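Colleague: next come a sequence and a model predicted from it.
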Amino acid sequence: MDKKILREKVLQKRADLSPKSIIEYSDIIAEKLYKMDSYKEAKTIMSFISFDSEVNTHEIIKRSISHNKSIVVPITIPKTKELKVSEVLDFSELELGYYNILTPKKEYIRFIDPSTIDLILVPGVVFARNGYRVGYGGGYYDRFLSKFEKKVDKIGLAFDLQVTDEVPTDSFDIPVDLIITEKEIINCLKK
């Protein structure tokens, strides 16, 4: 199955989740994340800012800030298809940006060096058990992740319905190390 068809199929399934289920499953996923050593030990965490029917990361961001973790969020630069990261000190610093995704208001943009990131929470539409993913088609994350020289933990947050045995891959795709769903934690490195 090609990426486009797979993406559409899973996005529809995810859109069919009730708002109550999205919050309930997101809370379960967040609790699993908080118990992980890679989360506890991380000083700087990069998190996507969820929108629509994605696993809700808003509470993860707020809680991490309140626990004195440095939280950085992606800012997409459509012109160059680039992802930059900016530190967020308070959730109120965000406003709707490109693709109707929350992004830091201009006066609160604080670009940081990505090499300071210890943990990356990665979005996706479909995740394979080996860590490869189908995103939204822009390639932003794969380009961003390919620049890391040091080993950084990459965790995909997804609902169980977004996990499949395999997805089509390209040579430039970068897999995640773990996938957390409401039903399980998948260690992709063991595959």
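Modeller: Everything's here; your move.

Colleague: only C-alpha atoms from now on, for both contacts and neighbour counts.
Modeller: OK.

Colleague: identify the single longest helix in the chain, thanks.
Modeller: helix 19-34 (DSSP state H).

Colleague: the strands in the protein, which residues?
Modeller: For the chain, applying DSSP state E gives strands covering 44-47, 70-77, 82-88, 94-96, 102-104, 119-122, 126-128, 133-134, 153-157, 163-164, 178-180, 185-187.

Colleague: quick one: which of those is nearest Pro19?
Modeller: strand 153-157 (16.9 Å; CA to CA).

Colleague: contact partners for the spatially most central residue of the chain?
Modeller: What sits nearest the mean C-alpha location of the chain, by CA atoms, centre = their mean, is Val122, with 2.5 Å. The contact partners of Val122, by CA atoms under 8 Å, 6 or more residues apart in numbering, come to 47-48, 141, 154-157, 176.

Colleague: below is structure B, check it against A:
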Amino acid sequence: MAVMDNPTDISQAKRDLRASTRARRESVSPEQRAARDQMIQAHLVDYLRRHQAETKRETQTDSANAGRSDAPLTVTAFVPMDSEPGGRWLPDVLRAAGFRVILPRVAQKNLEWVPYTGDLERSSWGLMEPTDEKISQPLPEVVDVAIIPAIGLDSAGHRLGQGGGFYDRQLAQGNLNVTRLGIVDQWEFHTHVPHASHDLTVNTVITEHSVFEM
């Protein structure tokens, strides 16, 4: 896919890639989805456990953060839609692995962040969202790893989202200096995806076959 500079060309390329990806996702059988999602979940849990061990070693040698060394890793996640890589039960898998999970909830044109305790309800957007009270602290103060949905990712960390701009506004890398992790099907991991300068990037990509760190 060629690199483009014209905003109109970029927008059209994004629309085209979203449409083709959504159509191909819908063509994947339930059995194939289940197998893919189990592999993605296994890679993700393994990666987060390694990240947690590394963080624990670092905090144990840092007197200012020594008290946090035994705290569970806090991750933002999301509830994948039926065809979306990761699987509907992704937040439960992460909770069962011992991580503290925070999920997004759409509030007008923004996202608010809610600790996940197991309760979800379907929103007017058709998304499964948490029902508890939102966190009071700014997200950068509480999260260790941000798991971010994507339509496509590339080897430079560029991300194509669903088109609403929620994550680009809320998780701009200048405001969230943590690991930003995207999960996609292997065929959605491209050499290049169309992107603009303001689009959110990731620094780790997980597919059913690999973990790629930038």
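Modeller: On my side now, so go ahead. Note that the structure is a prediction, hence the values are computed from the model and not measured.

Colleague: follow-up on the earlier one: which of the contacts of Val122 of the first structure tops the neighbour count?
Modeller: When neighbours are counted by other CA atoms under 10 Å, Leu157 leads the contacts of Val122 of the first structure with 29 neighbours.

Colleague: that one reaches Lys183, doesn't it?
Modeller: No - contact criterion CA atoms under 8 Å: Leu157 of the first structure and Lys183 do not qualify, at 11.7 Å.

Colleague: what's the match for Ile40 of the second structure in the first structure?
Modeller: When the first structure is aligned by TM-score structural alignment, Ile40 of the second structure is paired with Ile29.

Colleague: isn't that match up against Asp160?
Modeller: No - with contacts defined as CA under 8 Å, Ile29 of the first structure does not count as touching Asp160, sitting 10.3 Å away.

Colleague: quick one: common contacting residues for these two?
Modeller: Common neighbours of Ile29 of the first structure and Asp160, using CA under 8 Å, 6+ apart, are 181-182.

Colleague: so for those two, which residue has more residues nearby?
Modeller: More crowded of Ile29 of the first structure and Asp160, by other CA under 10 Å: Ile29, with 25 against 17.

Colleague: state the distance from the more buried one to Arg14 of the first structure.
Modeller: Using CA to CA, to the nearest Å, one gets 15 Å for the distance from Ile29 of the first structure to Arg14 of the first structure.

Colleague: what's the answer for Asp52 of the first structure, then?
Modeller: Distance from Asp52 of the first structure to Arg14 of the first structure, by CA to CA: 10 Å.

Colleague: then Lys154 of the first structure?
Modeller: 22 Å.

Colleague: likewise His67 of the first structure?
Modeller: His67 of the first structure is 30 Å from Arg14 of the first structure, by CA to CA.

Colleague: check Asn187 of the first structure too.
Modeller: Remark: distance between Asn187 of the first structure and Arg14 of the first structure (CA to CA) = 23 Å.

Colleague: quick one on the thing from earlier: ok, so of the contacts of Val122 of the first structure, who is nearest Leu102 of the first structure?
Modeller: For the contacts of Val122 of the first structure, the nearest to Leu102 of the first structure is Phe48 (9.4 Å; CA to CA).

Colleague: list the residues that contact the corresponding residue of the second structure for the closest one.
Modeller: In the second structure, Phe48 of the first structure lines up with Phe78, judged by TM-score structural alignment. Phe78 of the second structure is in contact with 90-91, 103-104, 147-149, counting by CA under 8 Å, 6+ apart.

Colleague: which of these map to contacts in the first structure?
Modeller: With both residues aligned by TM-score structural alignment, their matches' CA atoms under 8 Å, the contacts of the contacts of Phe78 of the second structure that the first structure also has are 103-104, 147-149.

Colleague: dump these to JSON lines, plus distance to Tyr116 of the second structure.
Modeller: As requested, those are exported to JSON lines (distance: CA to CA, whole Å):
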{"residue": "Leu103", "distance to Tyr116 of the second structure": "6"}
{"residue": "Pro104", "distance to Tyr116 of the second structure": "9"}
{"residue": "Ile147", "distance to Tyr116 of the second structure": "14"}
{"residue": "Ile148", "distance to Tyr116 of the second structure": "16"}
{"residue": "Pro149", "distance to Tyr116 of the second structure": "17"}
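
Colleague: from these, pick the one nearest Asp46 of the second structure.
Modeller: Of these, the one sitting nearest to Asp46 of the second structure (CA to CA) turns out to be Ile147, at 14.0 Å.

Colleague: near that closest one, how many other residues are there?
Modeller: For Ile147 of the second structure, using other CA under 10 Å, the count is 22.

Colleague: would you check how far apart the counterpart of it in the first structure and Tyr25 of the first structure are?
Modeller: In the first structure, the residue paired with Ile147 of the second structure is Leu121, using TM-score structural alignment. Leu121 of the first structure sits at a distance of 16 Å from Tyr25 of the first structure (criterion: CA to CA).

Colleague: quick one: residues contacting Ala158 of the first structure.
Modeller: 54-55, 123-125, 127, 179-182.

Colleague: how does it look with 7 Å?
Modeller: By CA atoms under 7 Å, 6 or more residues apart in numbering, Ala158 of the first structure lies in contact with 55, 179-181.
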